[in-house]
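Visitor: Quick one, fold the following:
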Amino acid sequence: MGSQWGRDRFYRQARTEGYRSRAAYKLLDIQKRFQVIRDDDNVIDLGCAPGSWLQVLRELTDGQVIGVDLNPVPSIEGVVTLTGDFTTEYMHEKIRSLIGVANVIVCDAAPKLSGNKSYDQARAVGLSEEACDFALDFLKPGGNFVVKTFQGDMFHLILDKMRENFFGVKVYRSKAARKGSTEVYIIGKKFKGHRNDSEG
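Guide: From the prediction side, this is the model:
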């Protein structure tokens, strides 16, 4: 496995430039193409371990940057990291006390893979939908949301949800994605506004 990672130019580049993982270049690629983050935005990163997206976010904005993950994340200067489940009411209250609402929410999280393609894809889409629900509660109107998901039979569920809640929605495969991966990012721009309580 080591030789495989060693041949990956993004892996080598991350090591050279000090990023914690090659995933940093996915966010840099998305930002270059879609300009989702402005230099004064407050940003929440869901599923932030090991922290490479937090490193990029800290470079892109002077606003507040908060990362949440089930696993502890080594500290990054100028970034607040929280350990826990972003779907819980406890974590929601914790985040609200720190940031209130955010201009941008990003999520590069993925479930641990079992090897069962349909099961893994269902879990991945479910995680993406949970991240979207979080964004609908924490984004300012006009805010932006970036979420990783995987193409397959259930892909339309998260895509439809995004189209209901953002004025602009694009599906993008990063140039930094590994060959053969079905991984894509959905970019939602200009959040329409907080959902009604009647929607749940």
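Visitor: from here on, contacts and neighbour counts on C-alpha atoms
Guide: Noted.
Visitor: What is the helix ranked longest in the chain packed up against?
Guide: Determined from DSSP state H, the single longest helix within the chain is helix 117-138. For helix 117-138, the packing partners by 3 or more C-alpha pairs under 8 Å, 6 or more residues apart in numbering; DSSP states H and E come out as strand 102-107, strand 139-150, helix 155-165.
Visitor: Would you map the helices across the chain?
Guide: Here the chain has its helices, by DSSP H, at 2-7, 9-17, 24-34, 52-60, 89-99, 117-138, 155-165.
Visitor: what residues does the longest helix of the chain touch?
Guide: Outside helix 117-138, the residues that touch it by C-alpha atoms under 8 Å, 6 or more residues apart in numbering are 46, 86-87, 100-102, 105, 107, 109-111, 113-114, 145, 147-152, 154-155, 157-158, 162, 165, 193-195.
Visitor: want to put them side by side, so please do this one too:
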Amino acid sequence: MTKPPPGRSMSARLRTAKGRSPQSQRWLERQLNDPYVQAAKAAGWRSRAAFKLIELDDKFRVLKRGARVVDLGCAPGGWTQVAMRKVGDRGHVVGLDLLPVDVVPGAVILQGDFQDAEAEKRVEDALGGQADVVLSDMAPNTTGHAATDHLRIMALAELALDFALRVLAPGGAFVAKVFQGGSEKDFLDTLKRNFAVVRHAKPPASRKDSAELYVVATGFKS
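Guide: Down below sits the predicted model:
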């Protein structure tokens, strides 16, 4: 797996800001100077977020050869790419998103809402059985209001967990994005009841100014 290079000694700046808002200008400059963005392009990953899953898996080893994996909210496909690389030809990876996603070689990409029973059945049919791992890198559009953003992302994490509890095989794993401040008590209690080990982690690829964390739950008790 390609690792990101050290940051540049000199930052790149856009040649012109004409027609761009200050917020757009800042975002584009950050992208230009982000070593993870550069490394993702060089390695063929669809997003810098691919490195977050690589780093989480390097630490927790949730993606094993031959595993059956569901990637919820998979657009643009970076996590699906990594999962497919990790599980190999004997594994199965199914990505699901409301938006259309370009083909990821070896994976099955479905368009639909994971809250629909029909979509859940399509996922299980594509996997050929229960999942060994459920991944969710989903996040809502942020408002800048910390309490609101925390509630929104926890709502998505809870929906992803509810899905995982229905489709995971015994011993399976669940990985989902949350925000700093940790998981809500009810959410954490549900995880602890249903998984042998529950941990939080912030991979190095997460920007330092980002509030995101990931919950990694392993050893599903069924």
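Visitor: So which bit of the second structure is the longest helix of the first structure matched to?
Guide: Alignment of helix 117-138 of the first structure against the second structure: residues 146-167, by TM-score structural alignment.
Visitor: Mean distance of that stretch to its aligned residues in the first structure, please.
Guide: When the first structure is overlaid, stretch 146-167 of the second structure sits 0.7 Å from its aligned residues on average, using mean C-alpha distance after the TM-score superposition for the first structure.
Visitor: Now do the same contact list for the residue nearest to the spatial centre of the first structure.
Guide: Central residue of the first structure (C-alpha atoms, centre = their mean): Cys107, 1.4 Å from the mean position. Cys107 of the first structure makes contact with Asp45, Leu46, Gly47, Cys48, Ser128, Ala131, Val146, Val147, Lys148, according to C-alpha under 8 Å, 6+ apart.
Visitor: now, which of these sits nearest Ala14 of the first structure?
Guide: Distances from Ala14 of the first structure to the contacts of Cys107 of the first structure, taken as C-alpha to C-alpha, are shortest for Cys48 (16.3 Å).
Visitor: Am I right that the closest one is in contact with Pro72?
Guide: No - with contact defined as C-alpha atoms under 8 Å, Cys48 of the first structure does not reach Pro72; the gap is 9.6 Å.
Visitor: With neighbour numbers in mind, choose between the two.
Guide: Taking neighbours as other C-alpha atoms under 10 Å, Cys48 of the first structure and Pro72 compare with Cys48 leading, 25 against 15.
Visitor: Give the aligned equivalent of that one in the second structure.
Guide: Counting by TM-score structural alignment, Cys48 of the first structure lines up with Cys74 in the second structure.
Visitor: And that match, how far from Glu212 of the second structure?
Guide: 17 Å (C-alpha to C-alpha, to the nearest Å).
Visitor: Nice, that's everything, thank you.
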